[in-house]
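Novice: The following block contains a protein sequence and its predicted model.
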Amino acid sequence: MSIQSGISTTENNEIEPLESDAPLIVYIDFKSPYAYLSVAPTREMLSKLDLIADWRPFVLDIPSYLGSAKLDKGGKKVAKQDRTEEQWSGVKYAYFDCRRYANLSGMTIRGTIKIWNTNLPAIGMLWIKQFSDLTEQCSKGSLLEKYIDAIYDPFWKRELDVEDLSEVLKVLKAIGAPTEGFSDFVKGKGASMNESLQESAFDAGIFGVPTYILPNESVNDPKHEKFFGREHLPRISWLLTGRDGEAPNTRYDIDDKLDRKALTKSAADNLSDPSVLTTFFDFKSPQSYLALNPINSIKKDGIVINWKPFSSKPLKVPNKEIPNEDRGAKHRRIRGEYIANDINRYAPHELQDIYSESDCQFPDMGLLWLQKELKADSDLIDSYVTRMFKYIWQEVGPIESAKDIEKILVELGVKVEGWNEYSTNLGIRHLSEVRSEIDPKSINVTPVFFIGDEPFQGHSQLPLIAARLKAGI
């Protein structure tokens, strides 16, 4: 590998997607709000660790896996689209979630009027990287830093057309970057370099942004080579500093000094009960299992967990690679493979079957028996949930009958008189009622938390949830 200015290339002038002289590669796309939100915390981590990263563009092909849509000229109504109801649900939640975090720091994220082609600003990023080495690129106020901000900020305010060459040229001029030869670069070498990078990166398993690559882990520990999402920054920081101490879980870290005003801006609704966190979960979901310890940890702040069982969509086993695989199929396959690896690297032990389609009706009814019939206190209910997760995931115990659950109830000192009758009668009704409170088709990640009517998907949301609940917001 050689270094041409600030771009690591092979002898054929191609960028190796998983290799760099920097300890971290960061892939971003200017049309991704999640990538936009990742820039500041990634820079903060690098500054704290006194490390550099190799920032690179990755251009999402959203229609290939999430359908497409375009708003009318007014920018409010959908004029044309080919998305399923499930895809729309995912898109709407993503924007809702991103705006929530943008509001915490005074950023603006407006919904885009269409799916933008961001190859031009990607080429602009490669252009900028030619004029400084990786160390300089990561210095405060560098051309690359200015360029990333000068594209992202106005784009998400709907003030920049990233498909217009003249607009990107204006950005380059405004930040003091060289512009002579840029137009030719866009049509020639830059286009070729970008096209090659996009193809090789996707072939290497990069499917979304932000994606973080740790080149040094590719040989030592391949399962820790690739991370998708800023929620992994705590684990990435731990890896980059020699794995000192306990391995961190996923989380969206927030500023400890956030004031009430900032927290209020992130809220969609007023909070009805500031001490209770409604939590929809699934005993068979590996993500719910991995969330157990982070959920239990927030109870120290006086927060009561209102556990609500529901039946989530089971993980799909990734299809095997086939000849002439189209981009959509390939995206789904490599994403499925990534999710499986991600679950297993965060798991405290080897998990038996992350694709289980078991119906947890009896474990669920055991919980409802405690909640609705025995009116048990929150400590006993928490103990049952914790014990049942351990029974299912660590002991791989049977859960096909009321008898299977009875022994757990007895172990916890719970009276079981009437339990069998409950599980064949009233318990079934209670289970149907609680499961109907949430539509599993609208859920991408379990567990799902609610503050009032405001949803939070995944336990990475817990730092903000805890801060909001402690502030009564």
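Specialist: Here it is on my side, so go on.

Novice: contacts and neighbour counts: CA atoms only from here.
Specialist: Will do.

Novice: which SS state does the closest residue to residue 227 other than its chain neighbours fall under?
Specialist: Nearest in space to residue 227, with sequence neighbours left out and distances taken as Cα to Cα, 6 or more residues apart in numbering, is residue 212 at 5.0 Å. Secondary structure assignment for residue 212 (DSSP: H, G, I helix; E, B strand; the rest coil): strand.

Novice: Use this one as the comparison:
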Amino acid sequence: MTPVVWDPLRSDSPLIVYLDFKSPYAYLAKDPCFALEDEFGIAIDWRPLTLDIPSYLGSAKADERGKVLESKRSPRQWNAVRYAYRDAKRYARLRDIEIKGTTKIWDTSLASIGMLWVKRQGRDMLRRYIDSVYRQFWRRDLDVEAPDVVSSELQAAGADMAGFDDYLAHAGRIEHDQLMASLHPAGIYGVPTFIIAGQRYFGREQLPLVRWHLGGEVGSAPDIAYESASAAALTHEFGAGPFTEPTVYIDFKNPKSYLAVAPTRALERELGVGLRWRGLNLSAQRTPDPAADETTSQRHFRARTEYNQMEIERTAARAHLGLGSGDKVSRDLDTTLASVGLLWAERCGCAESYVDQVFAGLWQGVLDVTSAEVLGELLSTLGASDFADYLPAGRDEQREIQETAEQQGIIGVPGYHIGEHVFVGREHLPLLRSLLGKAVLSEGRDE
């Protein structure tokens, strides 16, 4: 069999979906994608993206109880991995999907080659294969590194197996490896990734936009969003509430924080709840410049960073939010003083206006957020005088907030701390709206 050469960005299908069986986030996107196929009467072009996780998140092995036996991960990598699994598991529980943490980083290339084989034989067989492999793998019931196990899954899905062993060892491996090599240069680095209407979208939070494209792009484009859940599922997972001092963490130099301001405020107003707004000064990794001898890790990180920048610009344009000279906002900018100013603004009752003006001024290149004098002048115009007098105590208070956020597990911004639960990213707002709304209703009934 001659290997197929895939164009990573083009297909006869209106939608390409890249997935990897070892990604819990891609697993959670599977059923919503099946639903899109059924709703719009399309056949998705399902393609594998076999992640090289050790190249960008390090590697580790654990026993059946989750105890780490071996690790080649930095503290930053561990924080990212732990949050990702915790987040995926709670959304899985809300949908009654079982996800058990893996004991090692699996090589899913054989299962990916199996996917390339069965996709030639019909949509129904492909869906049965994808569904079964995901379900059993995340129950720890499937060894995806064993050729005979992959063969059995294909047979169970109804695939014709004549010639598969040879395909797995030769043409299928070539086809798979060529496809993998083509993805980073095309800006495709993670799963799930959706290719539709000439656009790249990464993450299942993009499913509302995918649906909007498939539906003819009627009305305004929706924002990124994860799914919500029923009141019963929310109560079972998070408790009944009410939740004391729900908090949103932002970093003024982070554009994702800026993009989260309007939808977070809309949630506050809709529910009649007030979130505590707190500033953080977070460090950011630098994007490596392209090089001839670029490592897999460098290629991945550069592709991810370039995509994130594209996504920020695309979202800002949809939201009619000018980022001005945002390219001049350094990732190394110290926003501690601006965060202290937020504390003072809150005490003086002008936090909302302060947040708006600091973001706008910084991203338009007209506000020096490292100057106590400049911030003091801004605060005075908002009715919050005497910032200089508050500054020594404010620095101490801000230091405690930074330490508390780290202890709570805030690994990025915008970060939402609700009860004992952490949510990173505005894509969680639908769930938070349901969670906080349920708590408000419950509190009202108790009065």
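Specialist: Nice, thanks for sending it over. For clarity, every value in this text was computed on a predicted model and none was experimentally measured.

Novice: Got a TM-score for the two of them?
Specialist: With the length set by TM-score structural alignment, normalised by the length of the second structure, the two chains reach a TM-score of 0.90; 433 aligned residues with a Cα RMSD of 2.4 Å.

Novice: what sits against the aligned partner of the residue nearest to residue 227 of the first structure in the second structure?
Specialist: Under the alignment (TM-score structural alignment), residue 212 of the first structure pairs with residue 194 of the second structure. Neighbouring residues of residue 194 of the second structure by Cα atoms under 8 Å, 6 or more residues apart in numbering: 15, 16, 17, 18, 200, 201, 202, 210.

Novice: and with 6 Å instead?
Specialist: By Cα atoms under 6 Å, 6 or more residues apart in numbering, the contact set of residue 194 of the second structure is 16, 17, 200, 201.

Novice: Are any of those buried, and if so which?
Specialist: Taking 16 or more other Cα atoms under 10 Å as the criterion, what is buried in these is 16, 17, 200, 201.

Novice: Mind putting the residues you listed into a markdown table with distance to residue 309 of the second structure and secondary structure?
Specialist: As requested, these are arranged in a markdown table below (distance: Cα to Cα, whole Å; DSSP: H, G, I helix; E, B strand; the rest coil):
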| residue | distance to residue 309 of the second structure | secondary structure |
| --- | --- | --- |
| 16 | 22 | strand |
| 17 | 21 | strand |
| 200 | 13 | strand |
| 201 | 12 | strand |
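
Novice: List just the nearest of the residues you listed to residue 375 of the second structure.
Specialist: Minimum distance to residue 375 of the second structure across these is 37.6 Å, recorded for residue 201 (Cα to Cα).

Novice: corresponding residue for that closest one in the first structure?
Specialist: Under TM-score structural alignment, residue 201 of the second structure pairs with residue 227 in the first structure.

Novice: quick one: the strands in the stretch 301-447 of the second structure?
Specialist: Secondary structure of the stretch 301-447 of the second structure (DSSP state E, counting those that start in this stretch): strands at 415-418, 421-424.

Novice: mean deviation of the last one from the first structure?
Specialist: Its aligned residues in the first structure lie a mean 0.7 Å from strand 421-424 of the second structure after superposition (mean Cα distance after the TM-score superposition for the first structure).

Novice: Give the aligned range of that strand in the first structure.
Specialist: Using TM-score structural alignment, strand 421-424 of the second structure lines up with residues 454-457 of the first structure.

Novice: can you pull the buried residues of the matching stretch?
Specialist: For stretch 454-457 of the first structure, the neighbour count (16+ other Cα under 10 Å) marks 455, 456, 457 as buried.

Novice: quick check, residue 18 of the second structure in a helix?
Specialist: No. In this structure, residue 18 of the second structure is strand, not part of a helix, as judged by three-state DSSP.

Novice: For residue 246 of the second structure, which non-adjacent residue is spatially closest?
Specialist: Setting aside the residues directly before and after it, residue 246 of the second structure is nearest to residue 418 in space (Cα to Cα, 6+ apart), at 4.8 Å.

Novice: Then residue 364 of the first structure?
Specialist: residue 309 (5.9 Å).

Novice: So what does the one you found match up with in the second structure?
Specialist: Under TM-score structural alignment, residue 309 of the first structure pairs with residue 279 in the second structure.

Novice: cool, residue 144 of the first structure as well?
Specialist: That one, residue 144 of the first structure, aligns with residue 126 by TM-score structural alignment.

Novice: what's the neighbour count on its match?
Specialist: For residue 126 of the second structure, the count of nearby residues is 23 (other Cα atoms under 10 Å).

Novice: just checking, it touches residue 119?
Specialist: Yes. In this structure, residue 126 of the second structure is within contact of residue 119 by Cα atoms under 6 Å, at 5.3 Å.

Novice: Which residue in the first structure aligns with residue 334 of the second structure?
Specialist: Correspondence of residue 334 of the second structure to the first structure, assessed by TM-score structural alignment: residue 359.

Novice: For that match, which non-adjacent residue is spatially closest?
Specialist: Setting aside the residues directly before and after it, residue 359 of the first structure is nearest to residue 311 in space (Cα to Cα, 6+ apart), at 7.3 Å.

Novice: Residue 114 of the first structure now?
Specialist: Using Cα to Cα, 6+ apart, the closest residue to residue 114 of the first structure is residue 70 (4.4 Å).

Novice: ok, that neighbour to residue 343 of the first structure distance?
Specialist: 34 Å (Cα to Cα, to the nearest Å).

Novice: And those two? Which one has more around it.
Specialist: Set side by side, residue 70 of the first structure and residue 343 show more neighbours around residue 70, with 18 against 15, by other Cα under 10 Å.

Novice: Surely that one forms part of a helix?
Specialist: No. Read with three-state DSSP, residue 70 of the first structure is strand and lies in no helix.

Novice: what lines up against it once you look at the second structure?
Specialist: Checking TM-score structural alignment: residue 70 of the first structure goes with residue 61.

Novice: check contacts around its match.
Specialist: Contact partners of residue 61 of the second structure, counting by Cα under 6 Å, 6+ apart, are 68, 69, 70, 103, 104.

Novice: and the residues you listed, which are buried?
Specialist: Counted by 16+ other Cα under 10 Å, the contacts of residue 61 of the second structure give residue 103 as buried.
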